[in-house]
Structures are given as C-alpha cells and as structure tokens.
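In: got a predicted model here, sequence first, then my questions.
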Amino acid sequence: MTNSSTTSKPTGTGVLARHQAELDAGRFLIQRCGACQRAVYFPRVLCPHCGAEEPALVAPAGTGTVYAATTVRRKPEAGGDYNVCIVELDEGVRLMSRVEGMPPADVRIGLRVRARVVVPAGGSGMVVFDAATGDAA
C-alpha cells in the first residue's frame, strides 16, 4: 500500500504542473478564459463555464473577502489552533486557504484579505492570506 502525500508536486508540463511551478517561484496565478472572459480557479484544461480550451494563466488582483471560516482546535503541544477559510477573490473565484497574522478565532466572514505566496523550506508554494488594511469592504 502506498501513501499519497498531499504535498506532492504535479509532474510534467500540464496546467497543474505549470501552476505549481509558479507558486514555487512565489507567483500566484488564476486562469481567465479567452472565450467567455470568466475567471477560473483551480486551474484546468477546459473552461468550466463555456468549455473553451486552455484558459490563460493570469495574475489576480490578490484581494478578496473571507466567504466562510472555521477554527480548528488543537492542543498547544500540537501547534495550537489554526483557521481554515474559503476566500472569494475579487475576480469571483473561491479557494480554500488560511488567514495568517491574527488569532484564528478573529477570522470572520466578510474580512477583507490580501493574498501572498509562502514557500516552506523544501516544500511546495501555497497561497495564504493576511487581513487587508485600508481596503474598503
């Protein structure tokens, strides 16, 4: 029996591998369909809205709003509590992530956030969010 790791990187030249390579380089990209102009995330070969092939990888504004949030409770010796949230980017797509830099219980629906990419030593790049200061809600 093999154990599949959730941190394994896609291999090859497909859209998922290109997307992960961009994250590993510190760049967050979503897709925009050239046919219907709608945003797409998580990257895929066909636009889920109109079926057009290969939506282009583009840089999002990086801002959004917490759409849903929960606090995961853990013992302090296991690292303590953390939050898991769904963020709706201003482009209209949603992704699961976390908000850093504030107590997990303070992450609330409607909180304005800004994306950044973190690349842990020896790990894969991932998108996390920080509370946005000075942005209108």
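Out: Alright, I've got the coordinates. Residues are numbered from 1 along each chain as shown.
In: please make it C-alpha for all contacts and neighbour counts, starting now.
Out: Fine.
In: in the protein, spot the strand with the most residues.
Out: Ordering each strand of the chain by length in residues (DSSP state E) puts strand 63-72 first.
In: what is the next helix or strand after that one packed up against?
Out: Downstream of strand 63-72, the first helix or strand assigned by DSSP states H and E is strand 82-89. Other helices and strands packing on strand 82-89, by 3 or more C-alpha pairs under 8 Å, 6 or more residues apart in numbering; DSSP states H and E, are strand 63-72, strand 94-97, strand 99-100.
In: related to what we said a few turns ago, buried residues in the longest strand of the chain?
Out: Residues 63-71 are the ones in strand 63-72 that count as buried (16 or more other C-alpha atoms under 10 Å).
In: what's the angle from that strand to strand 82-89?
Out: 160 degrees (axes from the mean of the first three to the mean of the last three C-alpha atoms, to 10 degrees).
In: okay, pairing it with this:
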Amino acid sequence: MADATEQEPLLTPAVDDDGAPFWDYAAQGELRIQACTACGEPRFPPRPCCPHCQSFDSDWRRMSGRGRIWSYVFPHPPLLPAYAEQTGYNAIVVELADAPRIRLVGNLVAAPDAPLNSVAPERLRIGAKVQVAFTELNGFTVPRWILERP
C-alpha cells in the first residue's frame, strides 16, 4: 500500500503567523484551538483579534479531540483529478465537543493513515461521534477523524 503522501495529492497547507501554532501542536499529536484570554471565547480560524471583544490577547487551548459530525458531503465527481482513484471519499464538518461553536473540516477515515475512501458512505451520519487522529501528509501532520465506535 502507498504511504499517505502518495495517496493524497494536496499540497502543503498555507501557514501564516496566526495559524502556525495549530500546525506545530498537530505535529505533536495535539488538537489545540486559539482562544481569547480576555473573554475566553475560542476562535477558528486563528486570527490576531478576538471577534467578540476585540482583544489581541490569546492562548492555545488543548481540546479533547472529540466531536460529532455536523455535516458531510461526498464530492462527485472528485473536485481534483488526482482524487479520481479515491472516488467515494468524504469531506466532513466536525463540531468540537469542547467548543461547540468551533467546526473543523476534514475526512472520516478508518485509521489515521488509511485512504480517504476507507469508510463506507452508509457509515456516515449527522451526529456520529468522532475522535481526532493525526497523520503526516507532505511533511505536515494533519488532523483526520475516526469514528469513536467503529
């Protein structure tokens, strides 16, 4: 079986100063979300100023990595030609258990390094509980999602 970098045609994520800590923590196997230290509100995507109180003070809070599928889609046909061999893959939106207003986009897979089409479409449902899993992709550690009860 090919490794994850051969399976996935995406380029590396665009990393800016605000989002760099997200990727640094992911490389350590941690899911962290930026939060305002003035009002306590979590925010994603990361940005310099809190949209709630306009404070520039923030920290990165560790999340449990648990969430639920808030929405999902199966792109047909694949949006990029390089994904054609993985047709049947999903893209999911996960609502974090620790911060329900924060939603992350990713893929539901059978195991961290499994192909994008490793979960049968009929297994996806809104509200299904998921857990973050990390894998290396083109030199970056990226979050993916696995079912809590496979």
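Out: Alright, I've got the coordinates. Every value quoted in this text rests on a predicted model; they were computed, and no experiment measured them.
In: to Leu23 of the first structure, which of the helices and strands packed on strand 82-89 of the first structure lies closest?
Out: Ranking these by distance to Leu23 of the first structure, with C-alpha to C-alpha as the measure, places strand 94-97 first at 13.9 Å.
In: so where is the closest one in the second structure?
Out: Under TM-score structural alignment, strand 94-97 of the first structure corresponds to residues 103-106 of the second structure.
In: average distance between the longest helix along the second structure and the first structure?
Out: Longest helix in the second structure by number of residues, with DSSP state H as the criterion: helix 20-27. Per the superposition on the first structure, helix 20-27 of the second structure and its aligned residues are separated by 2.2 Å on average (mean C-alpha distance after the TM-score superposition for the first structure).
In: contacting residues around the match of strand 94-97 of the first structure?
Out: Stretch 103-106 of the second structure is contacted by residues 44, 91-96, 143-145 when judged by C-alpha atoms under 8 Å, 6 or more residues apart in numbering.
In: what about Leu108 of the second structure, neighbour count?
Out: Neighbours of Leu108 of the second structure under the rule other C-alpha atoms under 10 Å: 33.
In: how about the nearest residue to it, chain neighbours excluded?
Out: The shortest distance from Leu108 of the second structure to any non-neighbouring residue, by C-alpha to C-alpha, 6 or more residues apart in numbering, is to Trp145 (4.7 Å).
In: is it true that the one you found touches Lys129?
Out: No. Counting by C-alpha atoms under 8 Å, Trp145 of the second structure stays clear of Lys129, with 9.7 Å between them.
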